[in-house]
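1. Return a 3D structure for these sequence lines:
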Amino acid sequence: MAVSASAPIAAGTRIGHVHLKVADIDRALDFYCDVLGFELVQKLGNQAAFISAGGYHHHIGLNTWESAGGQPPPPGTTGLYHLAILYPTRADLADALKRLIAHGIPLDGASDHGVSEALYLRDPDDNGVELYCDRPQDQWPRNKDGSLGMFTRRLDLEDLLRQAKS
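-> Coordinates of the predicted model:
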């Protein structure tokens, strides 16, 4: 029996992990583990590493199989726009911002989208990274017809930092 192309994907489907091509495993681990706080699960020499939050087998895979010593793709080419890391609470996102500040990592932007608050930055291989937290669904902005009313406004970073736990 064929499944209709218009049938929606199962509601419980999630993105399990992302694999990134990087130029240098140790440099990537310094960023994702030391700066962002992911935990190293497994490292395969200088070819690959698997990192996670909370003991999962891996949320992010890093590899140099096709990219050791390589350069980021030039602007105007296809590829990954950014990977998005969802934090469970606003306080956790605030802690992530404190980590970025402590390590001197600049932001490309910071936005309030109504449904979420997000920080945008680049990893050492120039991959886009979004760090964000969702608002509860009952607080999401809606248009008069009931459809989602997302927007992009400046995120108040000082207010976010006041939410930090540590």
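2. make it CA atoms for all contacts and neighbour counts henceforth
-> Noted.
3. gap between the longest helix along the chain and the chain center?
-> Taking DSSP state H as the criterion, the chain has its longest helix at helix 90-102. Offset of helix 90-102 from its chain centre (Cα atoms, centre = their mean, to the nearest Å): 13 Å.
4. That helix: which residues count as buried?
-> In terms of neighbour count (16 or more other Cα atoms under 10 Å), helix 90-102 has its buried residues at 90-100.
5. Show me what counts as buried in stretch 126-137.
-> In stretch 126-137, counting by 16+ other Cα under 10 Å, buried: 127-135.
6. nope, stretch 14-31 is what I meant
-> The neighbour-count criterion (16+ other Cα under 10 Å) identifies 20-26, 28-29, 31 as the buried residues of stretch 14-31.
7. One more, so I can put them side by side:
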Amino acid sequence: MTLKHLNLPVGDIERSLDFYVRKLGFAYVRHLNERKVILNVGGFDFFLEEAPPLAVHPKFHFGVETSAEGVHAFARKLESLGVPQVVGPQPTGRAETYVTPDGVRTVLYFADPDEHVIEVYSHIGVDVGYVVPGWGA
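-> Below is the predicted model of the structure:
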């Protein structure tokens, strides 16, 4: 089994298409119809589907992995585009590029026009949390 795509509901397909393609650099693939578009990022199909009225759950987000320098470069790109960072689960409670005290994880969060939160990170932090017996790898 292979995970191949994500279908993201959006309030306005043209506004979201502009954001994801022109600002974030996702590759346009094709329209499936007037309200649904396929994009591609890093070999992953990313569908945008206009579906108002839209209700975004505050816990929903998706992440894009890169290097630590890649996170800092992305922060500079967001700043140049006028896209503000938002508060994520970093312990500072601030909208900022956060580096863990051990220097292993660098992360930032920002939102798309519909307030879907996007995480850009350098390391997932697999050494945190716990494994429930019977469910672990």
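8. How alike are these chains, TM-score-wise?
-> Aligned and superposed, the two chains score 0.69 in TM-score terms (TM-score structural alignment, normalised by the length of structure 2); 118 aligned residues with a Cα RMSD of 2.8 Å.
9. can you name the residues of structure 2 that the longest helix of structure 1 overlays?
-> Mapping helix 90-102 of structure 1 onto structure 2 (TM-score structural alignment) gives residues 68-80.
10. how about the strands of structure 2, start to end?
-> Listed in chain order, the strands found in structure 2 under DSSP state E are 5-10, 27-33, 36-41, 44-50, 61-65, 98-99, 106-111, 117-121.
11. coming back round to it: now do the longest helix of structure 1 against strand 116-122, angle only.
-> With axes from the mean of the first three to the mean of the last three Cα atoms, to 10 degrees applied, the angle from helix 90-102 of structure 1 to strand 116-122 works out at 20 degrees.
12. What is the burial count for the nearest residue to residue 153 of structure 1 once chain neighbours are set aside?
-> What sits nearest to residue 153 of structure 1 in space, not counting adjacent residues and going by Cα to Cα, 6 or more residues apart in numbering, is residue 112, at 5.1 Å. Residues lying near residue 112 of structure 1 (other Cα atoms under 10 Å) number 17.
13. What's the match for residue 112 of structure 1 in structure 2?
-> Residue mapping for residue 112 of structure 1 onto structure 2 gives residue 99, with TM-score structural alignment as the criterion.
14. show me what contacts its match?
-> Contacts were defined as Cα atoms under 8 Å, 6 or more residues apart in numbering; by that measure residue 99 of structure 2 touches 105-107.
15. That'll do, ta.
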